[in-house]
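> Got a sequence here, can you model it:
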Amino acid sequence: MAFQTENFSKPEKVVPSLCDGYVLGNGYVEYTSRDTILYALGLGASEDPMDRRDLRYTYENSEDFGVLPTFAVLVQFLLPQVTSVHDCPGIPEFNPMLLLHGEHKLTLFKSIPTEGHLRVVSKIRKVEDKGSGALVNIQLHTYDADTGELLTINEPGIFVRGIGGFLPADRKSAGSSKPSVLIPDKEPDFVYTKKTSASQAILYRLTGDRNPLHIDPDMAAVGGFERPILHGLCTFGIAGHGIIKEVCDNEPAGLRSIEGRFSSPVVPGQSLRVEMFKGNSKETILFQVRTVETGKICLSNGVAQLNVPTNAKL
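Coordinates of the predicted model:
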């Protein structure tokens, strides 16, 4: 894989003109059904070995063996796209423990095959000044390397604490770059609850994100946390799994896109409650994820678009 590796001096502040459009990576990755099964297990699938709905994602000899669509978020870690933000000539030096995943959107154009050879092209779309830090908006296009077909687009928003303040006050961005999603003030139409295990992050990291923030207490402390926290994308995947199970009759092809904002950390061992609401159209589900023990919303601004016709319970 080719990355831009020219020698350059790191700036003292973010230089947007050197960031926008910067190519982070253009390379290839292969995966097998072992990787897709490990991902499903990392989300807590098949904790009940008699749950035949989960066996669809964890047992390769199932008649309907398939892949949870949010598996597609892993390509950014199988290829070190996000960590390559540090190499951008317009980004100053920063401690990797101060990098947080702020928000994410995944759009699917085809079903994810159980094994594949992919080409991933990623770039920085833009960098926003949030005052206390910078929001680096990345876009990753994933293609079938053999046919050239576009499979997915990932759009992570990476928040780097401590490198904000690079724009005049009147050009700073307040809050998120996306409008807030108004969750209805009523009981959810669908609910999916998942109790995470105390070792959930230790297992999930084997899917590709080896950030020590999620396993090393000392590194978590550097990041400002009392103990290692769960990967935001694990929560994201649990939400997607819940939507597919509860709304799409466990049909992975029912999910067309999913997005959300990581609003508070989750400690492994806590329970997650995915609260889903019917949107203004049959294709739209609004959702949020609540940490049961604290009552806090840990994933907000959730929107899922569904493919129809489907077996969706709408």
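> only C-alpha atoms for contact and neighbour calcs from this point on.
OK.
> all helices for the stretch 51-200 of the chain, in order.
Per DSSP state H, counting those that start in this stretch, the stretch 51-200 of the chain carries helices over the ranges 52-58, 75-78, 200-204.
> Figure out which of those helices is closest to His141.
Distance to His141, taken as C-alpha to C-alpha, is lowest for helix 75-78 among the helices of the stretch 51-200 of the chain, at 9.8 Å.
> Please state the offset of the closest one from the chain centre?
On the basis of C-alpha atoms, centre = their mean, to the nearest Å, the separation between the geometric centre of helix 75-78 and that of its chain is 11 Å.
> Before we compare anything, build this one as well:
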Amino acid sequence: MDFEALSNWDFEEIKQTLTERDTILYALGLGFGEDPTDKKELAFVYEDGLKAVPSMAVILGYPGFWLRDPKTGVNWQKVLHGEQWLDIYKPLPTHGRIVGRSQIDFISDKGEGKGAVIYQSREIIDADSGDKLARVAMSAFARGDGGFGGENRPGPTPAVLPDRVPDHICDIETLPRQALIYRLSGDMNPLHADPDVARSVGFDRPILHGLATYGLAARAILKTLLDYDSARLVGLDVRFSAPVYPGETVRFEIWEEDGEARFRASIPARDVVVLNNGAARFA
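Down below sits the predicted model:
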């Protein structure tokens, strides 16, 4: 890892034209419209009165998998998506011109053989009005890049889940072809489509995108707590724990806490947690 190069990485400003087709395709990638007669879900996949899923912010103004650039010095094959944070300032548009401005926030050196954590964020801006729509932040765990002499800085404190029975349970079934749909929203990593690639890195078959599982969390919160009022979901944070295989049922355990929500997601069939320390904030 080239610490100096990474710390001062000059991201190109991303300009994107968002269409209603993009908005609908993102929602379909999360399984919205599973019941095409459900008008509340239909609102996210039908152009008449179309609404944007709030978690769509994570794919807007996206700079791509820039850690593959040799100039970073990062062993990109060993990079894992650790955490995701989202703050929404205004309801997302269903179409328009978007600008994404990314930056490195800091890099935490966990030590030789222990890896490093790269924290980055992105402002999502409406190009026409200049309004800030959202702030997206994430951590990337570079397993092969610790011990460069940097500071071991802690990241944001994860949400604590209540020590009680969940207030709500929401099961969402994913389709066997879910990843093949979701990848059309921009993440074309063959890990999510090619069985040979998936097996080469230790998976039985292609896995679902982590950000698709994240989007399922938004869907579960909208369905369970907000009656699909997308304008009320203004924040969504998670820690990634394990991958989901397309076709699996994801179970969300949700707690209502002080006007917010805490949650985790698991795969009952495998008894594994896939999202942990989840937090949702409401307007």
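> circling back to that earlier point, make TSV from the helices of the stretch 51-200 of structure 1 and add distance to Lys296 of structure 1 and mean neighbour count to it.
Output for these, formatted as TSV (distance: least, C-alpha to C-alpha, whole Å; neighbours: other C-alpha atoms under 10 Å):
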stretch	distance to Lys296 of structure 1	mean neighbour count
helix 52-58	27	21
helix 75-78	28	19
helix 200-204	19	22
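> Figure out which of the ones you listed is closest to Val289 of structure 1.
Using C-alpha to C-alpha as the criterion, the shortest distance between Val289 of structure 1 and these is 16.9 Å, found for helix 200-204.
> In structure 1, what residue corresponds to Glu4 of structure 2?
When structure 1 is aligned by TM-score structural alignment, the residue opposite Glu4 of structure 2 is Ser17.
> that older thread, between the helices of the stretch 51-200 of structure 1, which one is closest to Phe277 of structure 1.
With C-alpha to C-alpha as the criterion, Phe277 of structure 1 lies closest to helix 52-58 of these, at 22.2 Å.
> what stretch of structure 2 lies opposite the closest one in the alignment?
The aligned range for helix 52-58 of structure 1 is 39-45, by TM-score structural alignment.
> roughly how far out does that stretch sit from the chain middle?
Centre-to-centre, stretch 39-45 of structure 2 and its host chain are 21 Å apart (C-alpha atoms, centre = their mean).
> next one: stretch 277-297 of structure 1
Per C-alpha atoms, centre = their mean, the centroid offset for stretch 277-297 of structure 1 relative to its chain is 16 Å.
> give me every residue that touches Thr235 of structure 1.
Residues touching Thr235 of structure 1, when contacts are defined by C-alpha atoms under 8 Å, 6 or more residues apart in numbering, comprise Leu43, Leu272, Leu299.
> give me the element the alignment partner in structure 2 of it is part of.
Thr235 of structure 1 maps onto Thr213 in structure 2 when the alignment is built from TM-score structural alignment. For Thr213 of structure 2, the enclosing helix or strand under DSSP states H and E is helix 210-225.
> The stretch 1-150 of structure 2: strands as residue ranges?
In the stretch 1-150 of structure 2, strands defined by DSSP state E, counting those that start in this stretch lie at 14-18, 79-88, 96-109, 116-126, 132-142, listed in chain order.
> Can you add distance to Gly64 of structure 2 and mean neighbour count and give the ones you listed back as JSON lines?
What follows is these, written out as JSON lines (distance: least, C-alpha to C-alpha, whole Å; neighbours: other C-alpha under 10 Å):
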{"stretch": "strand 14-18", "distance to Gly64 of structure 2": "10", "mean neighbour count": "15"}
{"stretch": "strand 79-88", "distance to Gly64 of structure 2": "13", "mean neighbour count": "20"}
{"stretch": "strand 96-109", "distance to Gly64 of structure 2": "11", "mean neighbour count": "20"}
{"stretch": "strand 116-126", "distance to Gly64 of structure 2": "12", "mean neighbour count": "22"}
{"stretch": "strand 132-142", "distance to Gly64 of structure 2": "13", "mean neighbour count": "22"}
